[in-house]
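[1] Sequence first, then the predicted structure, then my questions.
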Amino acid sequence: MTTARQDALELSPEILETAAECKAWPFEEARKIVKRYEAGAFPETVLFETGYGPSGLPHIGTFGEVARTSMVRHAFRILTEDKVKTKILCFSDDMDGLRKVPDNVPNKEMLRQHLGKPLTQVPDPFSNEYPSFGAANNARLRAFLDRFGFDYEFASSTEYYASGRFDATLLAMLERFDAVMEIMLPSLRAERAQTYSPFLPIHPRTGVVMQVALEERKLDAGTIVWRDPDSGELFETPVTGGHCKLQWKPDWAMRWAALKVDYEMSGKDLIDSVKLAAQICSALDGTPPEGFNYELFLDEKGQKISKSKGNGLTIDDWLAYAPTESLSLYMFQKPKTAKKLYFDVIPRTVDEYYTFLSAYGRQDWKNRMNNPVWHIHDGEPPRTELPVPFALLLNLVSASNAENTDVLWGFITRYAPGVTAQTHPELDRLTGYALRYFEDFVRPAKTFRAPDDVERAALRAISDSLATLPEDADGEAIQDAILDVARGIERYQDLQRKSPTGGPGVSGAFFQMLYQVLLGQERGPRFGSFAALYGVKETRALIEAALDGTLAG
């Protein structure tokens, strides 16, 4: 378990003054918590919570929710001058019944014998290392969070129920059963409403979490009476001590009230559930937490990402091709806007991260605290400069057919003398990512096309123009030489006249042709920069290969 309290922050007057006006969304969210306690003193610890269903493995959404919550927590600490204790509680709903056998686990037949039981009473299907399926997945969750250095405290639903931590609030819910039912019943289908109860007793013989109607409630005894639907036998079960659990929406509300949760965010698909839980929390004399509903991720076709469909990126997918910080940036940007989450977004996000990082050192405090890297790195971004963007590295791999980082570094060092793997370890890390990304996604999709007669003439003209430049010509000189050729070709002059903004018409169409013919892809970064990195002589050789048909086909 990681510590629940971070080291003290170093807060300069500039940081405190700027934070008061900062419009970045973590600060806007943190102000909700500050306002929550305007009428009185803060509690001993302001509690941020995230929830986790341990019937499956941690996923990219888990990362996003904890990362975003951590950003809000950090902003809150700044606004309160780090005088208020805070804690992120990662709560595992491991007392839930196993409803179905997951597709991605071994020993499925064994698991089928335990359907309906709490996850912490189902044997570990992976090995004998853990006492239960829930414990095994909880361990994976903690390892997952620790891997990224999150500062949190872990909580098990089973442990909290069994220890009596929830007993007082469970008895309050039993007492206010009718009020809870009035909130829940309008949200249920008619058939389910007939047998619905917020309390789910654990069967004393089978250990199954029972979804049954109640025959009687005994407030003085703190028990419920229910009938086994198979045997017809009546049972009386305490609602305390882990003998019962709650349906998930009342459970969520009960947890908010019992633990006095101050902040919890959730996906847009849970908006209605949040409203119901907030009403139940209020019925229990609790105060619902602050928070917001973030948008869900979409696949490349614009469809909602589903774990069961497998139509989106996993966290390991992303981290195989890009650093963790780039994923944090993706989570930071526009959390209330639906975004596509598929492999094509990775290179752009990587370059955006390093662009923000490079800009940080030149910014004043206002712009620094609106810069995503300030929030990603808890106010202490590293100082890193990349002489070669990630997108350019990908194009370099594509053109050079490099199979290892040594080949790439040969080009990089010639392009930027003095830059080596030792002086720029971050760039060296990106060369490895670029090689993997190219091999898995760019190479299989490369489709070269042969140039037509007009394009062949243009390519020859470009090669001739490049021949007049020195081998160490910079990207601007190469870009200008190529544009001069484009402006002299009638086809692209027509496009320029049709373009509402002029220049982009000629450059967009012409440079797209270069990437299609020379690199077998639809787009790329600034071509002059690529040619400067690849080399004038090598670029001319690439053009000759396209003209003699070596590349096409």
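    Happy to help now that I have it.
[2] going forward, measure contacts between C-alpha atoms and count neighbours the same way
    Will do.
[3] got a list of what the nearest residue to residue 112 once chain neighbours are set aside touches?
    Distances taken as C-alpha to C-alpha, 6 or more residues apart in numbering place residue 101 nearest to residue 112, at 6.5 Å, with adjacent residues excluded. Neighbour list for residue 101: 108, 111-112, 115 [criterion: C-alpha atoms under 8 Å, 6 or more residues apart in numbering].
[4] What is the nearest of those to residue 491?
    residue 108 (63.3 Å; C-alpha to C-alpha).
[5] Excluding chain neighbours, give the residue nearest to that closest one in space.
    residue 101 (6.4 Å).
[6] Please apply the same query to residue 335.
    Nearest non-adjacent residue to residue 335, counting by C-alpha to C-alpha, 6+ apart: residue 294, 5.4 Å away.
[7] Same question for residue 58.
    Nearest one to residue 58, counting by C-alpha to C-alpha, 6+ apart, is residue 141 at 5.8 Å.
[8] just checking, that neighbour touches residue 56?
    No: the criterion here is C-alpha atoms under 8 Å, and residue 141 misses it with residue 56 at 9.8 Å.
[9] Tell me which of those two has more neighbours.
    Between residue 141 and residue 56, counted using other C-alpha atoms under 10 Å, the more crowded position is residue 141 (23 against 18).
[10] So the more buried one: helix, strand or coil?
    Look at residue 141: counting by DSSP: H, G, I helix; E, B strand; the rest coil, its state is helix.
[11] now swap in the one 5 residues further on and tell me
    Under three-state DSSP, residue 146 falls in the helix class.
[12] so how many other residues sit close to the closest residue to residue 313 other than its chain neighbours?
    Among residues not flanking residue 313 along the chain, residue 342 sits closest, at 5.7 Å (C-alpha to C-alpha, 6+ apart). Number of residues near residue 342 (other C-alpha under 10 Å) recorded here: 19.
[13] who touches residue 342 in this structure?
    299-300, 312-313.
[14] Farthest-apart pair in the residues you listed, please.
    Farthest pair in these, by C-alpha to C-alpha: 300 and 313, 10.3 Å.
[15] any idea how far the closest residue in space to residue 402 that isn't next to it in sequence lies from residue 542?
    Distance criterion C-alpha to C-alpha, 6+ apart; nearest residue to residue 402, sequence neighbours excluded, is residue 408 at 6.6 Å. According to C-alpha to C-alpha, to the nearest Å, residue 408 stands 17 Å off from residue 542.
[16] Am I right that residue 316 falls within a helix?
    Yes: under three-state DSSP, residue 316 falls within a helix.
[17] Tell me how many other residues crowd it.
    The number of residues near residue 316, taken as other C-alpha under 10 Å, comes to 11.
[18] Surely residue 495 and residue 504 touch.
    No: counting by C-alpha under 8 Å, residue 495 stays clear of residue 504, with 9.1 Å between them.
[19] When those two are compared, which one has more neighbours?
    Using other C-alpha under 10 Å as the criterion, residue 495 and residue 504 rank with residue 495 on top: 19 against 13.
[20] returning to that earlier point: can you check the contacts of residue 342 and name whichever has the most neighbours?
    residue 312 (21 neighbours).
[21] here comes the other one, which I'd like you to weigh against the first:
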Amino acid sequence: MSQLRDLAMSSKAWPFEEARKILKRYSKGAPEKGYVLFETGYGPSGLPHIGTFGEVARTTMIRRAFEVLSDIPTRLICFSDDLDGMRKVPGNVPNAESLQAHLQKPLTSVPDPFGTHDSFGAHNNAKLNSFLDTFGFEYEFISSTEYYQSGKFDEVLLRACEKYDDVMKVMLKSLREERQATYSIFLPIHPETGRVLYVPMKHVDGKNGTITFDDEDGKEFTLPVTGGNVKLQWKPDFGARWAALDVDFEMYGKDHSTNTPIYDRICEILGGKKPDHFVYELFLDEDGHKISKTSGNGVSIDEWLTYASAESLSYFMYQKPKTAKRMHFDVIPKAVDEYHQQLRAYASQDETQRLNNPVFHIHGHNVPASDMVVPFSMLLNLASVSSAETKDAMWGFINKYAPEASPETNPGLDDAAGFAVRYYHDFVKPAKVFRAPTDQERAALADLAAALKDVDAAKAMIDKKNADMGNGEAPIETLNMADADDLQSVVFAVGKNHGFEPLRHWFTAIYEVLLGASQGPRFGGFIALYGVEETVALIEAGLNGDLG
């Protein structure tokens, strides 16, 4: 373990870089509370989304890295801001009109329109817990309502009351002049209507821990700040929560980054030590716009899981978190194949390499073996040319290529075959555009078909390529027309013999004429998977103009 820890101290993997920063907080020993606390936040006004997954997944990666570096225990809490007032009625709930009367009430005081829980907030919290449990995250759930109402936040609320002017000074600097006139860090919960009020304070009594205000009808109230009578505005709530819980780490998106000094300073005013932060870049849709759960652009968690595994999504989340990335459906195949490439590499890597491998940060010390004997990108092309409607149809081809594979021994491959069929029909098929070959391409494709029909013709193609290149190789004696590498040599030789320069133009022609796409798989491997006779028939159909 000590050797692994030494290697982790110099690892350039970003979770280790972040974990080392946290470790510096406790270079003299474990914190007084006995553990390092990681936090993620959740706004339960809507259902969990892909950003929620990303925050918990990435925080878990850093937590896992910290546990390699240190023996100090850790906790991860997911904090739900469910005391927040419902500002508008969501458009995607049943009986939406029944919620109009509950606007501005805390989400945990709004009836559940689904009729399954005590409140709308409780319904969405349950969805969050189910969501996180599905992915196997280790976390503890905390409800804002429970912490405010039970008195667990009373100490920090009394301190906020006592330090009201200092906290307000921090906040007012960040507000427009018209907002400054009515702003207060405290949001009273109306004792009669139960609504969360956005009203200015007439008086804040730091000694007695009370606030005095007029409601919208001009009626004056004085309430204690403790016991769930008030909640804090969201920016002060960030800092107060850090102080109250002694949070050591929290990450959030770039859209929060300008607020970091505000959160930190309020935490310090309220007697806490500001946590370490990690600000990640936001995801973009296919047009380069920020993904928003409100507008529904980009890819949702359910959509990703319709076409690929959760592990491939974790892999995507691992990659360059400080770089803005497009998150559209076309990134899924690449993420799947790269994830499995890393799984295969992990098996033969030394400890240093393993600590830098994304799959360690996804799985920890329990990295599984990949059972994907066929890349996902090739499965997509197989689905395309075979017009497969089910994964069972795909297995007929897969077993030609890998007779030892089966749905039982290769469950990941079995899932991927089903994912590939769905992805092909939803995204690839509608975008397929076949073109006719040029004269040069037509001659080359005809020769490729001839070479695939006759092993002697294939040998002659390779011998001609070797002679033209002047590499002095002896004539080829054996050629296995079921082997992906040998088939790739045939494809390569045909392209060279027909003067494609650079050679990628030959492969582009194959993809555009035969597959209706500008990119494709390693074609020798594809022939081995699809079948030589089937590929010959595909080429002849392309030459006859029957594919478009």
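    Now that the structure is in, tell me what you want to look at. Just so it is clear, the structure is predicted and the values come from calculations on it, not from any experiment.
[22] which residues of the first structure does stretch 45-58 of the second structure align to?
    Using TM-score structural alignment, stretch 45-58 of the second structure corresponds to residues 55-68 of the first structure.
[23] Likewise for stretch 314-328 of the second structure?
    Stretch 314-328 of the second structure corresponds to residues 328-342 in the first structure, going by TM-score structural alignment.
[24] What are the contacting residues of stretch 74-88 of the second structure?
    By C-alpha under 8 Å, 6+ apart, the residues outside stretch 74-88 of the second structure that reach it are 35-45, 60, 63, 67, 102-108, 121, 125, 138-145, 195-196, 231.
[25] List only buried entries from those residues.
    Burial by neighbour count, 16 or more other C-alpha atoms under 10 Å: within the contacts of stretch 74-88 of the second structure this picks out 36-45, 60, 63, 67, 102-108, 121, 125, 139, 142-145, 195-196, 231.
[26] Next one: residue 268 of the first structure from residue 293 of the first structure, what distance?
    Distance from residue 268 of the first structure to residue 293 of the first structure, by C-alpha to C-alpha: 5 Å.
[27] which ones are touching residue 142 of the second structure?
    77-80.
[28] what's the helix or strand for the corresponding residue of the first structure for residue 23 of the second structure?
    Residue 23 of the second structure maps onto residue 34 in the first structure, with residues paired by TM-score structural alignment. Assigned by DSSP states H and E, residue 34 of the first structure belongs to helix 25-36.
[29] any idea which helix or strand carries the residue nearest to residue 66 of the first structure when sequence neighbours are not counted?
    In this structure, residue 66 of the first structure finds its nearest non-sequential neighbour in residue 50, 6.7 Å apart by C-alpha to C-alpha, 6+ apart. Assigned by DSSP H and E, residue 50 of the first structure belongs to strand 45-52.
[30] gap between that strand and the chain center?
    18 Å (C-alpha atoms, centre = their mean, to the nearest Å).
[31] Now it on the second structure. Mean distance?
    Relative to the matching residues in the second structure, strand 45-52 of the first structure has an average distance of 0.7 Å after the fit, by mean C-alpha distance after the TM-score superposition for the first structure.
[32] For the helix or strand hosting residue 57 of the second structure, enumerate the helices and strands it packs against.
    In the assignment (DSSP H and E), residue 57 of the second structure maps to helix 50-69. For helix 50-69 of the second structure, the elements it packs on are helix 2-9, helix 14-24, strand 36-42, strand 74-80, strand 249-253, helix 310-318, helix 358-363, judged by 3 or more C-alpha pairs under 8 Å, 6 or more residues apart in numbering; DSSP states H and E.
[33] what's the mean distance for that helix versus the first structure?
    Taking mean C-alpha distance after the TM-score superposition for the first structure, the mean distance separating helix 50-69 of the second structure from the aligned residues in the first structure is 0.8 Å.
[34] same check, this time on stretch 335-345 of the second structure
    Compared with the first structure after fitting, stretch 335-345 of the second structure deviates on average by 0.4 Å (mean C-alpha distance after the TM-score superposition for the first structure).
[35] Stretch 485-492 of the second structure too?
    Relative to the first structure, stretch 485-492 of the second structure is 2.2 Å off (mean C-alpha distance after the TM-score superposition for the first structure).
[36] what span of the first structure lines up against that stretch?
    Stretch 485-492 of the second structure corresponds to residues 476-483 of the first structure when matched by TM-score structural alignment.
[37] Just give the closest residue to residue 41 of the second structure, not the sequence neighbours.
    Using C-alpha to C-alpha, 6+ apart, the nearest residue to residue 41 of the second structure is residue 79, at 4.8 Å.
[38] go on, residue 521 of the second structure?
    Counting by C-alpha to C-alpha, 6+ apart, residue 521 of the second structure lies nearest to residue 378, which is 5.6 Å off, once chain neighbours are set aside.
[39] just to confirm, which helix or strand has the counterpart of that neighbour in the first structure in it?
    Here residue 378 of the second structure is matched to residue 392 in the first structure, going by TM-score structural alignment. In the assignment (DSSP H and E), residue 392 of the first structure maps to helix 390-400.
[40] Quick check, central residue of the first structure?
    Nearest to the mean C-alpha position of the first structure, counting by C-alpha atoms, centre = their mean, stands residue 64 at 3.4 Å.
[41] what separates it from residue 301 of the first structure, distance-wise?
    Residue 64 of the first structure is 21 Å from residue 301 of the first structure, where distance means C-alpha to C-alpha.
[42] With residue 99 of the first structure instead?
    30 Å.
[43] Neighbours of the counterpart of residue 187 of the second structure in the first structure, how many?
    Using TM-score structural alignment as the criterion, residue 187 of the second structure maps onto residue 200 of the first structure. Using other C-alpha under 10 Å, residue 200 of the first structure has 25 other residues around it.
[44] Residue 200 of the first structure and residue 246 touch, don't they?
    Yes: Residue 200 of the first structure is within contact range of residue 246, at 5.5 Å (criterion: C-alpha under 8 Å).
[45] for stretch 270-278 of the first structure, the distance to its chain's centre please.
    Relative to the chain's own centre, stretch 270-278 of the first structure is displaced by 22 Å; criterion: C-alpha atoms, centre = their mean.
[46] what's in contact with that stretch?
    Contacts of stretch 270-278 of the first structure (C-alpha under 8 Å, 6+ apart): 183-184, 249-250, 252-253, 287-288, 293.
[47] Out of those residues, list just those in strands.
    Counting by DSSP state E, the part of the contacts of stretch 270-278 of the first structure found in strands is residue 293.
[48] Could I get the full set of strands for the second structure?
    In the second structure, strands defined by DSSP E lie at 36-42, 74-80, 140-143, 186-188, 201-205, 210-214, 220-224, 230-232, 249-253, 276-280, 283-284, 325-326, listed in chain order.
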